[in-house]
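Peer 1: Provided below are the primary sequence and the corresponding predicted coordinates.
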Amino acid sequence: MNLVIGYMIGALAVYSVIPTMLIRLFGVGVYRKGDGGRLIALTFDDGPDPLYTSQLLDLLQRYGISSTFFVLGSSAERHPELIKRMHREGHLIGIHNYEHKANALMTPKRVMRQLSRSVEAVERITGVKPEFYRPPWGVINIFDFLLLRRFRFILWSIIVGDWSSRGGKHKIKSRLESKLKDGAVIVLHDSGQTLGADQDAPSHMLQALEEFVREALAKGYSFLRVDEKMKLEVKAKQHKRGYYRRILAYLWHKSDEIFHHCFGVKPIRHANPPFFLYRVRRYLGGDLELADQSTLRRGDQVMELHFNNAMLVRLVSESRSLVQVAVQMLQMVRQALPYMAEILAQDPRYSEVKAIYGITMIHRGAERLGFTVMNLPEGWFSTLTRMYLRAQLSAIHPEGRLRLKGKQDVLIPKLVVLSVQALKQQYPISTEENERECSCLS
């Protein structure tokens, strides 16, 4: 017998207790409060009620407040005129169940039936299909997580026990004031007809609410529908992220300047301002077989290419896609290659340079210019390079990580290498041209 009871308790925990704790305590899959700002969402459960909901709508109209109602489908069918008024006066209508029953005590099929009937009732009256849902008592079962594909679950950050008449309006108002924080979602009840509620409780709620609203407005709070509040908070987050991203981009550019100064990175004067920079150094990797059959070996000198990140910011921000970025960059590389050939031909210090070398995630079409494109050898360097370049693209692009989302398999850093021999064949520089260019640059 004890074993059976233990199994039943365990099954109940898995079916309802643990899922309910996940949404109530940790907010998994639900919206229950905002991130700040003097914004309040008033929400009302269990209506519409023929006596109290009309009084509540009058109160909200007096103060010009939009709110959110989570209605029972059965009550909506009995009082369609109140649902029509809610809709007409600009309130958001979400749903409770069709009847005020706990999801923990129903099968998934019965829960779905309850929601479907509520949705149908509201849509039949208003012509709008509800998208927001609050389970009665904030209790769910494990299968309700599947409903997240269809509904946005809304809970609360402030609950004051207004379903009870005990303590009257003073208890409700004092609890509202003591618990109020920026971004609050408040749950109140405009019906006293459900299990455990006192029938006259909404009368005390209405008295307390009017005083609370008056004082909150005087303190600079704004009352919004849940959906409007959520949209404003998303915009505020995006603005905040944009501010931090601008700081990050600024610091990134400054670190570039320091790197360029310390390691002798110079501009290639093919454009004003230049898009590419370079430095000459020893190649430290393994042997690379290039497209022209030559071999780049460890210790050979290479011209290492770098992007001018200020120009890259402009290019990426003005482009609709990474494909468009790649096309424009290919054109810029084609324009810069003759200047690279001139630099190598003019400066005797670069007479031993064997190849032009770079690492980039934007390498589409490089083979058409004679570059050999190959994967970085697997290891810590490849991993760190991938992280660095993705962080760089995230920092320089206004949409940051959004532009990277879904492109993880495309944005893979590659080695791009062009032998100097192949470069000179494509862009031969005569001695006479050398002297002329030198005189122009001096």
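Peer 2: Cool, got the structure.
Peer 1: when you work out contacts or count neighbours from here on, use the C-alpha atoms and nothing else.
Peer 2: OK.
Peer 1: run a quick neighbour tally on Glu289.
Peer 2: When neighbours are defined as other Cα atoms under 10 Å, Glu289 has 13 of them.
Peer 1: my guess is it contacts Leu296. True?
Peer 2: Yes. With contact defined as Cα atoms under 8 Å, Glu289 reaches Leu296; the gap is 6.6 Å.
Peer 1: quick check: Ile93 is in a strand.
Peer 2: Yes. Assessed by DSSP: H, G, I helix; E, B strand; the rest coil, Ile93 belongs to a strand.
Peer 1: name the nearest residue to it, sequence neighbours excluded.
Peer 2: Phe69 (5.0 Å; Cα to Cα, 6 or more residues apart in numbering).
Peer 1: what's the helix or strand containing Arg175 packed up against?
Peer 2: With elements taken from DSSP states H and E, the one containing Arg175 is helix 168-179. Helix 168-179 is packed against helix 201-218, with contacts defined by 3 or more Cα pairs under 8 Å, 6 or more residues apart in numbering; DSSP states H and E.
Peer 1: for comparison:
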Amino acid sequence: MADSVKLCALTFDDGPDNIKTQRVLNVLQKHNVLATFFLVGSRVNEQTKAVINKMIRLGCEVANHSWDYERLNTVSAEVVSQKFTRTQEAIKKYAGVEAKFFRPPNLAVSQTMYEAIPLPFAEGVLGFDWAGCNTTAQDRAQKVLAGIDDGAIILLHDVQPDPHPTPEALDILIPELKKQGYQFVTLSELFKRKGVDPASRKGSMWKYVR
């Protein structure tokens, strides 16, 4: 049965990074909310193991954001499968869990990708926080608030070049959404509480779960 409470899922791309991801985790801890981190496989290693373990300890979820930042929509099924699988294996090794969701680099998709990758694809309400010094914390928070709705997946980045005020944007966004009656859940929990099978939309990406 679907949950009657307003829900949203914070998600973060392009990490992990020992300094920048930690800044995001600190804000999440302060506000007592969970998130889902889409990890880049080549960054998942012994050097970042501690921050990945902290995500898991806090109750956050980790997911697959391919091996590197290369778009996959113009490469072969073999390359897609290789990069996806290497990332799954790295996450399993260093996080101790199986990633259940995939987000394509640059949100670029193809039919080949949908056929080669066996996980549900997720996009999200964009904070446009890859725009560097062109956007402030307030800008980023307002972009998300403009697209928010019950069941929204929110797409932000824990890792981008400095200046990168997304942690500051969270200090604006999280209290405002709580004031509006939203609860923050992981991606898996969002589907569970909405009573929706994440595998039910093959060939497209989830932005809202309803």
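Peer 2: It's in. Computed from a prediction, not measured in an experiment: that's the story for all the values here.
Peer 1: could I get the TM-score for this pair?
Peer 2: A TM-score of 0.85 describes the superposed chains when it is computed by TM-score structural alignment, normalised by the length of structure 2; 193 aligned residues with a Cα RMSD of 1.9 Å.
Peer 1: tell me the residues of structure 2 aligned with whichever helix or strand comes after the helix holding Arg175 of structure 1.
Peer 2: Next along the chain after helix 168-179 of structure 1, taking DSSP H and E as the criterion, comes strand 185-189. Using TM-score structural alignment, strand 185-189 of structure 1 corresponds to residues 153-157 of structure 2.
Peer 1: skip ahead from the lengthiest helix in structure 2 and say which helix or strand is next.
Peer 2: For structure 2, the helix with the greatest residue count under DSSP state H is helix 77-95. Following helix 77-95 of structure 2 in sequence order, the next helix or strand is helix 111-116 (DSSP H and E).
Peer 1: average offset of that next one relative to structure 1?
Peer 2: Mean deviation of helix 111-116 of structure 2 relative to structure 1 after superposition (mean Cα distance after the TM-score superposition for structure 1): 2.0 Å.
Peer 1: which of the residues in that helix are buried?
Peer 2: By neighbour count on 16 or more other Cα atoms under 10 Å, the buried set for helix 111-116 of structure 2 is Thr112, Met113, Tyr114, Ala116.
Peer 1: ok, now stretch 91-102 of structure 2?
Peer 2: Neighbour count says stretch 91-102 of structure 2 has Ile91, Tyr94, Ala95, Val97, Glu98, Ala99, Lys100, Phe101, Phe102 buried, by 16+ other Cα under 10 Å.
Peer 1: structure 1: which residue goes with Thr85 of structure 2?
Peer 2: Counting by TM-score structural alignment, Thr85 of structure 2 lines up with Ser116 in structure 1.
Peer 1: what's around that match, how many residues?
Peer 2: Using other Cα under 10 Å, the number of residues around Ser116 of structure 1 comes to 15.
Peer 1: how much space separates it from Tyr339 of structure 1?
Peer 2: According to Cα to Cα, to the nearest Å, Ser116 of structure 1 and Tyr339 of structure 1 sit 69 Å apart.
Peer 1: re earlier: just the buried residues of the match of strand 185-189 of structure 1, please?
Peer 2: Ile153, Ile154, Leu155, Leu156, His157.
Peer 1: give me the mean deviation of that stretch from structure 1.
Peer 2: Using mean Cα distance after the TM-score superposition for structure 1, the mean distance for stretch 153-157 of structure 2 is 0.4 Å.
Peer 1: now do that stretch: distance to the chain's middle.
Peer 2: 6 Å (Cα atoms, centre = their mean, to the nearest Å).
Peer 1: repeat that for stretch 48-60 of structure 2.
Peer 2: Distance of stretch 48-60 of structure 2 from the chain centroid (Cα atoms, centre = their mean) equals 14 Å.
Peer 1: give me the residues contacting it.
Peer 2: Here stretch 48-60 of structure 2 makes contact (Cα atoms under 8 Å, 6 or more residues apart in numbering) with 16-18, 21-22, 25, 29, 34-37, 61-62, 94-95, 186.
Peer 1: could you rerun that using 6 Å?
Peer 2: Leu34, Ala35, Thr36, Tyr94 (Cα atoms under 6 Å, 6 or more residues apart in numbering).
Peer 1: give the burial count for the second one, as a bare number.
Peer 2: The burial count assigned to Ala35 of structure 2 is 24, neighbours taken as other Cα under 10 Å.
Peer 1: need the counterpart of it in structure 1.
Peer 2: Counting by TM-score structural alignment, Ala35 of structure 2 lines up with Ser67 in structure 1.
Peer 1: check contacts around that match.
Peer 2: Leu42, His91, Leu224, Arg225.
Peer 1: helix, strand or coil for the first one?
Peer 2: So that's Leu42 of structure 1. strand.
Peer 1: how near is it to Ser67 of structure 1?
Peer 2: In terms of Cα to Cα, Leu42 of structure 1 sits 5 Å off from Ser67 of structure 1.
Peer 1: and for Ala336 of structure 1?
Peer 2: 60 Å.
Peer 1: same question for Val111 of structure 1.
Peer 2: In terms of Cα to Cα, Val111 of structure 1 sits 26 Å off from Ser67 of structure 1.
Peer 1: next: Glu318 of structure 1.
Peer 2: Taking Cα to Cα, one finds Glu318 of structure 1 at 40 Å from Ser67 of structure 1.
Peer 1: likewise Gln55 of structure 1?
Peer 2: To Ser67 of structure 1, Gln55 of structure 1 is 14 Å away according to Cα to Cα.
Peer 1: to which residue of structure 2 is Leu155 of structure 1 aligned?
Peer 2: With TM-score structural alignment defining the correspondence, Leu155 of structure 1 maps onto Glu123 in structure 2.
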